[in-house]
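[1] please work out how this folds:
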Amino acid sequence: MVDWSGGNDRGPTPKKDAIWVCAARDGVTDAPIYLRNRQLAEEWIKAFLAEEVDAGHRVLAGFDFAFGYPVGFGKALTGSDDPFAVWDWFAQRVKDAPDTNNRFDLAGEINAMFPGIGPFWGNGRKQDVPHLPRKGNDRSGHGLPEKRVAEQEAKGAFPVWQLAGAGAVGSQVIMGLPMLARLRAEFGRALRVWPFEAPDAPIAIVEIWPSLIAKAVTATMPEGQIKDAHQVALLAQTLSRLPPARLEAMLDVPCTTEGSILGLDQVRLLEEVAMAPATPPPLKNDCFAMPQGAHWTPVDEALAHLRAQLRPVTGVENLPIALAAGRFLAQDVQAARAHPPAPNAAVDGYGFAGPAEAGVQRMPLIPGRAAAGAPYPASVPQGSAIRILTGANLPVGVDTVILQEDVTATPSEIAFHGPLKKGANARKEGEDMVAGQTILTSERRLSPADLGTMAAAGIGRVAVRQRLRVGVLSTGDELRDPGAPADAGQIYDANRPMLSALIKHWDYTVVDLGRAPDDRAKLRAILDKGAADCDVILSSGGASAGDEDHMSALLEGTGSFALWRIAVKPGRPLALGLWNNTPVFGLPGNPVAAMVCALIFARPALRVLAGGSWTEPQSYQLPAAFSKSKKAGRREYLRARITDGKVEIFTSEGSGRISGLSWATGLVALDDPAQTIALGDPVTYIPFYSFEP
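    A predicted model of the protein is given here:
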């Protein structure tokens, strides 16, 4: 969608009443782009359309100015009712540069061709322009309707004759139609203009009026956003979210020489789609509900419940691939073109039509060469060879390449020893990827290698999940910030810096919610703010059912509360719920238990909430450097590290010994049944690096 300007260059700083462009795909918008003048805008639009067509995409391109004039104008101006004749007439006469244009002079010249005074008015210059009145009331006798049918039906739409003043659109039309005429000439049969032509080409150009969804624009515009930027983004998103049948019906209108505004008869539908939430619907209120009782919930049962009930809570945005590393794909990615895009040489050498027989082979060497980016423009005769470099497209008549080290060459001939099979040292078109092939699937976290794969396949932008915002909160009157004075009855808050660093390592956005005292009113206020600023809240402390467990008490009042008594050591209680539709994970207050529960339960859950797939940490079977007798009933996680190929555990299993987390390089997981472990027995070791995002 394009918000076009009738004025001159607006400078480097984004401004209102300027040119703004925004693209959307499947309801996912790119960031709106500010273009300071019409010359830069036209170059950008042409490049964008060419790139999309080359990628095999179809584009609905909307421009916010009239494509035609009231009936009778075209016939009087050009002698034809063909609206494109009017476009070409303006294209031949409009003079436009970043600092000046002739739109007012041209409008005066047109007025002189009509009887009476008008139809154009609104001289925006200080000096008078011949035949161009400053006020609309000064016009008379020009014989043309004041508005097109579309303007009569669109409440609040301005007539195309007004060139200056509040709400004027006439200058946009005069300065926009020449650009559209050049687009038609540039793209030929690949472009159609609605409603004058059926929109059955790769590019369909349509007339839009963002004020059709003015209520939605006002209701959804972020504070500080430039209105022009927001409305093109919202309209692009809205139209791209429409079901194909709805869009097809919207385009099915009678053809008139005046043109029409897309969606003029579907304003209510557009408003509804524009106002619909752009982010996923909230989690169900009972998503954490699990049959409760005196029994303890096994770890695997708790994990299975989270996996089944959670889904993404983040929105979607479209980013250049250079900015997409670490993000989760919101949809599958298909190759825009084959890789390689054409058969090419895998080595430096000489190309010819293979195979080559055994024995000494001699071939005439034709002048010229094929190089990467500089293909040989002609065909290579049968029985002749050509110099070819690595990555160069194989010329017509070449399907085999011999390595230059295996060749004796003169300026006119090469000689080598055969045999050499046909296709040697040559890559086939699409042997890596073919156009349209799904190369990466949704829910995948994009790696640097993935960016290379997408770039090679011609992908410039990709739909990804917005970065998950995780609020980190500690609770308890006894806590103090590290480094602050503390008496014997107080402890330093180890959980908040530890969990915040963990969240940051997982590549999510950390929102520090601070420390909450044992005061429900204050905790409620913190949760209210956290729910507004975060996608999920990770708290520690107050997660059980005691008198001072205020987190559990508040969550219980939401109707979404679930206190999971998990058969795990360290850990046990997990308080889960929704606060204003924002999921809250209440971890134990003990730092060791908080860390273990974050790794085992929060890590995979946050990944799903962020838009990724559920993953299990990688574990290894290694011999134990310890002995232990374990009772039945609970999964135990012991702080551990590897020494000389064996796994040793921290000297104390007490969860109060936080230093054991720094000592350890991973965890030993002992399953639920009773077991006795002797020195050398295999145990399950999970290195900390396996708990990746």
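[2] every contact and neighbour count from this point should use C-alpha atoms.
    Fine.
[3] may I see the buried residues of the top strand by length along the chain?
    Counting by DSSP state E, the longest strand found in the chain is strand 356-370. Under the neighbour-count criterion of 16 or more other CA atoms under 10 Å, strand 356-370 has 356, 362-365, 369-370 buried.
[4] ditto for stretch 556-563
    Of all the residues in stretch 556-563, those buried under the rule 16+ other CA under 10 Å are 556, 560-563.
[5] could these go into CSV alongside secondary structure and distance to residue 544?
    Below are those laid out as CSV (DSSP: H, G, I helix; E, B strand; the rest coil; distance: CA to CA, whole Å):
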residue, secondary structure, distance to residue 544
556, helix, 11
560, coil, 16
561, coil, 12
562, strand, 11
563, strand, 7
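[6] which stretches in the stretch 351-500 of the chain count as helices?
    According to DSSP state H, counting those that start in this stretch, the stretch 351-500 of the chain carries its helices in the segments 448-456, 495-505.
[7] contacts for the shortest one next, please.
    Helix 448-456 is contacted from outside by 321-322, 324-325, 335, 339, 439-440, 460, using CA atoms under 8 Å, 6 or more residues apart in numbering.
[8] selecting buried members of those in ChimeraX, what would you type?
    To isolate the buried ones among the contacts of helix 448-456 in ChimeraX, judged by 16+ other CA under 10 Å, type:
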select :321,324,325,335,339,439,440
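[9] from the contacts of helix 448-456, which ones fall inside strands?
    439-440.
[10] do a quick rundown of the strands in the stretch 501-650 of the chain.
    Per DSSP state E, counting those that start in this stretch, the stretch 501-650 of the chain carries strands over the ranges 509-516, 536-540, 562-565, 568-569, 573-579, 582-587, 620-623, 628-630, 635-643, 646-649.
[11] another sequence for comparison is provided below:
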Amino acid sequence: MLTFDEYQQRVVAAMRQLPPRAVDLSGAAAGEADLLGLMTAQPVRTAVALPGFTNSAMDGYAVLAADVASAREDAPVSLPVVGEIPAGDTRSLKLAPGSCWRIMTGAPLPEGADAVVQVELTDGGLQQVQIREAVETGRAIRHRGEDVQPGDEVVPAGVRLRPRHLPALISAGVDEVTVVPRPRVAVVSTGDELVEPGRRPGHGQVVDSNAPMLAALATECGFEVTAVRRAGDTADAVRSVLSEVAAEADLIVTSGGVSAGAFEPMKLAFEGSDHFDFVKVAMQPGKPQGFGTLDGTPVFALPGNPVSSLVSFLVFVAPAGRVLAGRDPQLPTVEAAVAERWTSPPGRQQFARVVFDEDGRVVRPIGGQGSHVLGGLAGSQALAIVPADTTEVAVGETLRVIPLEGIA
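    So this is what the prediction gives:
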């Protein structure tokens, strides 16, 4: 039997980052989210200066600082207002000494002006304005290129793109960005007893809840789901479905057919294969696992019990997919204190379903820890990681915990 760490390291080490590809920025500019969550494979360098023109940082009056050097509250300087410059004004304007332009935030500064007096320091006049405070040269001005110059790096390589990166990308004057693509995941559940969601199962049948759950997990992790299929309990049926989905997938996830029973379709499908192994892992839940390749596509064969499938996906498939996507393989964890005692099987690393107390700092087990118990799974908020050498989790002990919210 392999330890949890041995098996996780084995499957993660088998992964290779997907080849980078260039993505057109027009989709992001139109509000589409194709780039979000992807890792930059190359630095993004701006092709233009930002800002692209010298402009006003405030609503006020564009002036020569020397013209208002003597201004004070009890002796304001009066200047004629030549006109108004709104944001978006494309005219080429000039400022004559002894006058001013009324200007809005973001509007281009007229040639000759070297400062902006904010409107709060004036009487707000439209034809003639009283300026009650002197300003220094450069006050409230954003100079062309003061943010970035052409060729400057605006987003480095190895950054996972978030909404906050879009303004820099879209303003940089580049047409595309090179990223690591989203891993394509195909999900296949096995078993003649399965019926599709929405159908009422007959005697001996169960609704296939694993495939929708695994597909949803893949989506939440930032992967692209390319197929959700079911296969019967024969080797031929399994291999036929897997071969079909492999062409459009970077990774295949199956559920069921990996235990020690007489009719285990995943084992039958890969019996004698040099590219597939079925092992036992010292963990609870999720002891039976399978991993290999089909036509070069990695295949994770997960156990069929729903809790086992979910845990196995999070601790094996998600890290593998993150490697394909160019990301850190490990899911984020937090530390939490134990608020209620429970037991853990000897020699097996346990992933216990738990809930947080109101302060989010202590955890309690929820429901039975059996791999078939769905009520506790639905109500759980995290997986508490109990080391293999721990048989009793004591109150006050600190554990590493994988939150089930926001796992992307």
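[12] could I get the strands of the stretch 501-650 of the first structure as a markdown table with distance to residue 228 of the first structure?
    Shown next, in a markdown table, are the strands of the stretch 501-650 of the first structure (distance: least, CA to CA, whole Å):
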| stretch | distance to residue 228 of the first structure |
| --- | --- |
| strand 509-516 | 29 |
| strand 536-540 | 32 |
| strand 562-565 | 46 |
| strand 568-569 | 55 |
| strand 573-579 | 35 |
| strand 582-587 | 32 |
| strand 620-623 | 56 |
| strand 628-630 | 66 |
| strand 635-643 | 56 |
| strand 646-649 | 62 |
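[13] about what we covered before: and the two most separated of the buried residues of stretch 556-563 of the first structure?
    Taking CA to CA as the measure, those span a maximum distance of 10.2 Å, between 560 and 563.
[14] so what sits against both of the two?
    Common neighbours of residue 560 of the first structure and residue 563, counting by CA under 8 Å, 6+ apart, are residue 576.
[15] quick one: contacts of the longest strand of the first structure?
    Residues outside strand 356-370 of the first structure that contact it (CA under 8 Å, 6+ apart): 375-376, 380, 383-389, 392-395, 411-422.
[16] kindly recompute the last result at 6 Å.
    The contact list for strand 356-370 of the first structure (CA atoms under 6 Å, 6 or more residues apart in numbering) reads 376, 384-388, 392, 412-420.
[17] stretch 345-364 of the second structure too?
    Residues outside stretch 345-364 of the second structure that contact it (CA under 6 Å, 6+ apart) are 282-284, 336-340, 365-366, 380-389, 391.
[18] try 8 Å this time
    3-4, 282-285, 311, 335-340, 344, 365-367, 369, 376-377, 379-391.
[19] just the buried residues out of the residues you listed, in PyMOL syntax.
    Entered in PyMOL, the line below selects the buried ones among the contacts of stretch 345-364 of the second structure, by 16+ other CA under 10 Å:
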select buried, resi 3+4+282+283+284+285+311+336+337+338+339+344+365+366+367+369+376+377+380+381+382+383+384+385+386+387+388+390+391
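[20] the contacts of stretch 345-364 of the second structure in helices, which ones?
    Among the contacts of stretch 345-364 of the second structure, DSSP state H puts 4, 311, 376-377, 379 in helices.
[21] of these, just say which sits nearest to residue 121 of the second structure.
    Taking CA to CA as the measure, residue 121 of the second structure lies nearest residue 379 of those, at 58.6 Å.
[22] re the thing from before, most tightly surrounded among the helices of the stretch 351-500 of the first structure?
    helix 495-505 (a mean of 19; mean count of other CA atoms under 10 Å).
[23] next, the mean deviation of it compared to the second structure.
    In the superposition against the second structure, helix 495-505 of the first structure averages 2.1 Å from its aligned positions (mean CA distance after the TM-score superposition for the first structure).
[24] picking that back up, want to throw the ones in helices among the contacts of stretch 345-364 of the second structure into a markdown table with distance to residue 216 of the second structure?
    Below are these laid out as a markdown table (distance: CA to CA, whole Å):
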| residue | distance to residue 216 of the second structure |
| --- | --- |
| 4 | 24 |
| 311 | 14 |
| 376 | 19 |
| 377 | 15 |
| 379 | 17 |
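[25] tell me the one of the residues you listed nearest residue 40 of the second structure?
    Residue 40 of the second structure lies nearest to residue 311 out of those, by CA to CA, at 29.0 Å.
[26] thinking again about what came up before, could the buried residues of stretch 556-563 of the first structure go into a markdown table alongside distance to residue 60 of the first structure?
    Compiled in a markdown table, these are given as follows (distance: CA to CA, whole Å):
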| residue | distance to residue 60 of the first structure |
| --- | --- |
| 556 | 50 |
| 560 | 44 |
| 561 | 47 |
| 562 | 48 |
| 563 | 51 |
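[27] to which residue of the second structure is residue 392 of the first structure aligned?
    Taking TM-score structural alignment, residue 392 of the first structure has residue 107 as its aligned residue in the second structure.
[28] so what's the residue count around that match?
    21 (other CA atoms under 10 Å).
[29] against residue 63 of the second structure, how distant is it?
    Plainly put, residue 107 of the second structure is 14 Å away from residue 63 of the second structure if you go by CA to CA, to the nearest Å.
[30] same question for residue 146 of the second structure.
    For residue 146 of the second structure, the distance to residue 63 of the second structure - CA to CA - is 21 Å.
[31] between these two, which has more neighbouring residues?
    Neighbour tally, residue 146 of the second structure and residue 63, criterion other CA under 10 Å: the higher count belongs to residue 63, 29 against 13.
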